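*Asks:* predicted structure and sequence below. I'll ask about it afterward.
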Amino acid sequence: MRKIPIAETLIEKMLFIFTVAGSLVIFFVIFYIFSNGLPVLKASGLSFFTTGGWDGQFTSAWTAAPGQEIWRFGAVELIAGTLLTTGGALLVAGLLGMGCAVFLAEFCPPRLRRPVEACVRLLAGIPPVIYGVVGYTTVVPLVQSLISDQLALEMVRICVLDGTSLLAGIMVLGIMITPIFVILATDALETVPLAYKAASLALGVSHWRTIVKIMIPVARRGILAGGIMAAGMAAGEFIAMAMVAGGVAFLPNPAHGLLFFLEPVRTLAANVFINSEVLGKANMESALFACASVILFICIIFSLLAQLINRPNLKGGRSR
């Protein structure tokens, strides 16, 4: 029987300790967030998820007399803003990122691939505040140019149309998460066995049809996992959304037609950031932790979906 070196045993024990410590820290963070948000979630019940008026409730809670604290809040505008911006950004990232991933995996010349991949990874590492600044100085004026003075006057009683909007949020957030999706989708396409592609081409199937009918379906698990990771990143973004999405707890009305996309929104994460100065006031702090709890719950759902997609008995390519 081979004797295990002492150094190897020590490294194994240290890795085990670090794993347990990391797991405990994650569990503590989850428990801390949910426990601090529980008072408002308990007092509000389902109305926290089905009713609105966050800004008015927050103002009332701030000005309430001692002993008359408000513990009931409604965050439907914030939840809707998070889901709308995340869903729209994921659609943008899917449309742009899939084309870029296919190009990198199949059509990019070898000499060009390394610089392009370096640029994509560089874009993935740019701080969100940079995307926010660029979005505020380029995307917001572009959206504002679509709004006439007459239209702004007609809508002023409902909301202010100044360019910071759902559309601007979707565009900036979509561009922000596209590099992450491209990296993961490219890796997924590269895990497809070459024999699949060779067999399809040998049967006379065109290269494009091989990609669409063979490679993408086989790699769909890795692609979906990349989309879920990008969606989780989008759901937690706050700085850029506070800058370009409007920063107003407002629920866009689909009955307004295309104006729906020009109306302002505020996400859960941006709401925590914007109202962070109230931390220390028990009821308002609990309300912000309740928003953080919803974000955490959404991210946990995304994580579970990723685990479900990566099950070994599920057909399709697997992300590396």
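*Replies:* Received it, and whenever you're ready, just let me know what you need. Numbers count the residues shown, from 1 in each chain.
*Asks:* please count neighbours and contacts with C-alpha atoms only from this point.
*Replies:* Fine.
*Asks:* tell me, how many residues neighbour Glu277?
*Replies:* Neighbour count for Glu277, taken as other C-alpha atoms under 10 Å: 11.
*Asks:* what of the one 4 residues further on?
*Replies:* If you count neighbours by other C-alpha under 10 Å, Lys281 ends up with 13.
*Asks:* look up how far Gly67 lies from it.
*Replies:* Note on Lys281: its distance to Gly67, by C-alpha to C-alpha, to the nearest Å, is 13 Å.
*Asks:* Leu288 against Ala270, yeah?
*Replies:* No - the criterion here is C-alpha atoms under 8 Å, and Leu288 misses it with Ala270 at 10.6 Å.
*Asks:* these two: which has the busier surroundings?
*Replies:* For Leu288 versus Ala270, neighbours defined as other C-alpha under 10 Å are more numerous around Ala270 (27 against 24).
*Asks:* which helix or which strand is home to the more buried one?
*Replies:* Here Ala270 sits within helix 268-274, counting by DSSP states H and E.
*Asks:* pull the residues that contact that helix.
*Replies:* Residues outside helix 268-274 that contact it (C-alpha atoms under 8 Å, 6 or more residues apart in numbering): 78-79, 81-82, 235-239, 241-242, 247, 288, 291-292, 294-295.
*Asks:* got the buried residues for it?
*Replies:* The neighbour-count check on helix 268-274 (16 or more other C-alpha atoms under 10 Å) flags Leu268, Ala269, Ala270, Asn271, Val272, Ile274 as buried.
*Asks:* that one: what's the following helix or strand?
*Replies:* Next element after helix 268-274 (DSSP H and E): helix 282-309.
*Asks:* so for that following helix, what gets flagged as buried?
*Replies:* 283-296, 298-299, 302-303, 306, 309.
*Asks:* how about the nearest residue to the residue nearest the centre of the chain, chain neighbours excluded?
*Replies:* The centre of the chain sits closest to Ala234, judged by C-alpha atoms, centre = their mean, with a distance of 1.6 Å. Closest residue in space to Ala234, ignoring its immediate chain neighbours: Thr86 at 5.5 Å, by C-alpha to C-alpha, 6 or more residues apart in numbering.
*Asks:* for the one you found, give me its contacts.
*Replies:* Thr86 sits next to Ile170, Leu173, Ala231, Ala234, Ala235 when contact means C-alpha under 8 Å, 6+ apart.
*Asks:* out of those, who's the most crowded?
*Replies:* Among the contacts of Thr86, Leu173 has the most neighbours (other C-alpha under 10 Å), with 31 neighbours.
*Asks:* next up, a second structure to put side by side with the first:
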Amino acid sequence: MASESHQRRRTAGELLTDKRAELLLGALVCGLLLFVGLLVGFVFREAWPSFQHNGLAWFGPGGNPDQQIQAIFTSANLLREPVYTFHAWPIIYGTLLTTCGAVILSFIAALFVSVFVVEFAPEPIRRILEPVVRLLASVPSVIFGLLGVLILVPFIGEHVISDENRRSVSYVVSLSGYSLLAGVLILSLMIAPLMIAVFCDGLRAVPRGWLEGSLGLGINSWRTFWKIGVRTARPALVAGTVLATARAIGEVVMLAMVTGGVAFAPNPADGLIFFIEPTRPLAATILQTAEELTSPPMRHTIFAMAAVLLFSGAMLSLAGWAAKQPMKRYGVRA
């Protein structure tokens, strides 16, 4: 009887401990959701005056954003009526170009590297590659920016841009090596390791029996892994791409260092010069104008840029979730 009573007390104590842990975790989750809600509400409240004044024209073309930013900032400093006119298309366009270009390059490279690491690399090489990839994924972006400024940008300026290229667009913009091309290449190098790490985990989760069954039917290793392994791991591929794209959209320091820092929309009509023209994404624009937060209209404009980035991240997550729904019939979940 004493033993049974002790066992009941012990069981009751364990249940109480589990209940406390559940309550604590629930409180933490609720606190996190509250923080996110307050953050989103604060950002959009601060951004509303800029959106209210400009309407949909905020996202359209019309004038030089750098000149508009200067007018917005000085309107408050000179005690005049606040100016809110801002047309962000050149920097939105720069964000789309750098992000999409880097994600496409990184996805192609990361997919082939992941397939090699998981299925075809000899064990000694695999033991070296995996730590190197994870190390690259954790390198601070400013290091990549320094490499771009010291190596890639001078190379583009001296060996890719010709004097004829400079003269052809000198009346519009100056070509110096700080360019869309530099931003895309360095950003690809930054986000590819993140993709590789996620892709490798997804490919390893593919049931080996599926692959061995295909090999047993006489299908070669490459076709087997590509048609079965990669197809089955598609949810992980989507998850890795979404994570990498979110990092690319929000990248600040490196892009501010290598893209040129000019609110200019590279023109495809310029031919190959398009790739070596400077640009500046939204996140880098926020960094470069952060010192102007003392101006109320400028503060609202900066928060409007932040709201666009925040909304883009939310829509990206939603799109990734929606893309994975038809893939639930496959065995690998992300």
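*Replies:* That came through fine. Remember, predicted model here, so these are calculated numbers, not experimental data.
*Asks:* overlay them and tell me the TM-score.
*Replies:* Once the chains are laid over each other, their TM-score by TM-score structural alignment, normalised by the length of structure 1 reads 0.96; 320 aligned residues with a C-alpha RMSD of 1.6 Å.
*Asks:* of all the contacts of Thr86 of structure 1, which comes closest to Glu190 of structure 1?
*Replies:* Ala231 (22.0 Å; C-alpha to C-alpha).
*Asks:* in structure 2, what residue corresponds to that closest one?
*Replies:* Matched by TM-score structural alignment, Ala231 of structure 1 corresponds to Thr245 in structure 2.
*Asks:* hey, which helix is longest across structure 2?
*Replies:* helix 2-54 (DSSP state H).
*Asks:* now the element after that one, going C-ward?
*Replies:* helix 65-77.
*Asks:* and that following helix, what does it pack against?
*Replies:* helix 296-324 (3 or more C-alpha pairs under 8 Å, 6 or more residues apart in numbering; DSSP states H and E).
*Asks:* list the helices and strands the helix it packs on packs on?
*Replies:* Packing partners of helix 296-324 of structure 2 (3+ C-alpha pairs under 8 Å, 6+ apart): helix 2-54, helix 65-77, helix 234-250, helix 282-289.
*Asks:* so for Ala205 of structure 2, which of these sits nearest?
*Replies:* helix 234-250 (9.6 Å).
*Asks:* after that closest one comes which helix or strand?
*Replies:* Using DSSP H and E, the helix or strand that follows helix 234-250 of structure 2 in sequence is helix 253-258.
*Asks:* contacts for that following helix, please.
*Replies:* By C-alpha under 8 Å, 6+ apart, the residues outside helix 253-258 of structure 2 that reach it are 141-142, 144-146, 148-149, 153, 178-179, 182-183, 187, 280-281, 284-285, 287-288.
*Asks:* and what of stretch 189-206 of structure 1?
*Replies:* 101-102, 105, 207, 210, 214-216, 218-219, 222, 317-320.
*Asks:* ok, which pair from those is furthest apart?
*Replies:* Using C-alpha to C-alpha, the two most remote members of the contacts of stretch 189-206 of structure 1 are His207 and Arg320, lying 24.1 Å apart.
*Asks:* looking at these two, which one has more neighbours?
*Replies:* Each of His207 of structure 1 and Arg320 has its neighbours counted (other C-alpha under 10 Å); His207 has more, 13 against 9.
*Asks:* which one in structure 2 is aligned with the more buried one?
*Replies:* With TM-score structural alignment as the criterion, His207 of structure 1 pairs with Ser221.
*Asks:* just the helices in the stretch 51-200 of structure 1 please.
*Replies:* Secondary structure of the stretch 51-200 of structure 1 by DSSP state H, counting those that start in this stretch: the helices cover 54-63, 76-102, 110-124, 128-134, 140-144, 149-155, 166-190, 194-202.
*Asks:* re the thing from before, quick one, the longest helix of structure 2 and helix 296-324 angle?
*Replies:* Angular relation of helix 2-54 of structure 2 and helix 296-324 on a 0 to 180 degree scale: 120 degrees, by axes from the mean of the first three to the mean of the last three C-alpha atoms, to 10 degrees.
*Asks:* what packs against helix 2-54 of structure 2?
*Replies:* If you count contacts as 3+ C-alpha pairs under 8 Å, 6+ apart, helix 2-54 of structure 2 packs onto helix 296-324.
*Asks:* need the counterpart of Val29 of structure 1 in structure 2.
*Replies:* The equivalent of Val29 of structure 1 in structure 2 is Leu39 (alignment by TM-score structural alignment).
*Asks:* count the residues that sit near its match.
*Replies:* By other C-alpha under 10 Å, 12 other residues sit near Leu39 of structure 2.
*Asks:* what do you get for Thr85 of structure 2?
*Replies:* Residues contacting Thr85 of structure 2 under the criterion other C-alpha under 10 Å number 21.
*Asks:* find the nearest non-adjacent residue to the counterpart of it in structure 1, please.
*Replies:* In structure 1, Thr85 of structure 2 lines up with Arg72, judged by TM-score structural alignment. Spatial nearest neighbour of Arg72 of structure 1, excluding adjacent residues (C-alpha to C-alpha, 6+ apart): Ser44 at 4.6 Å.
*Asks:* how much space between the one you found and Leu78 of structure 1?
*Replies:* To Leu78 of structure 1, Ser44 of structure 1 is 15 Å away according to C-alpha to C-alpha.
*Asks:* more neighbours, the two?
*Replies:* Neighbours per residue (other C-alpha under 10 Å) separate Ser44 of structure 1 from Leu78, with Leu78 holding more: 26 against 17.
*Asks:* who's in contact with the more buried one?
*Replies:* When contacts are counted by C-alpha under 8 Å, 6+ apart, Leu78 of structure 1 touches Ala249, Phe250, Leu251, Val265, Arg266, Thr267, Leu268, Asn271.
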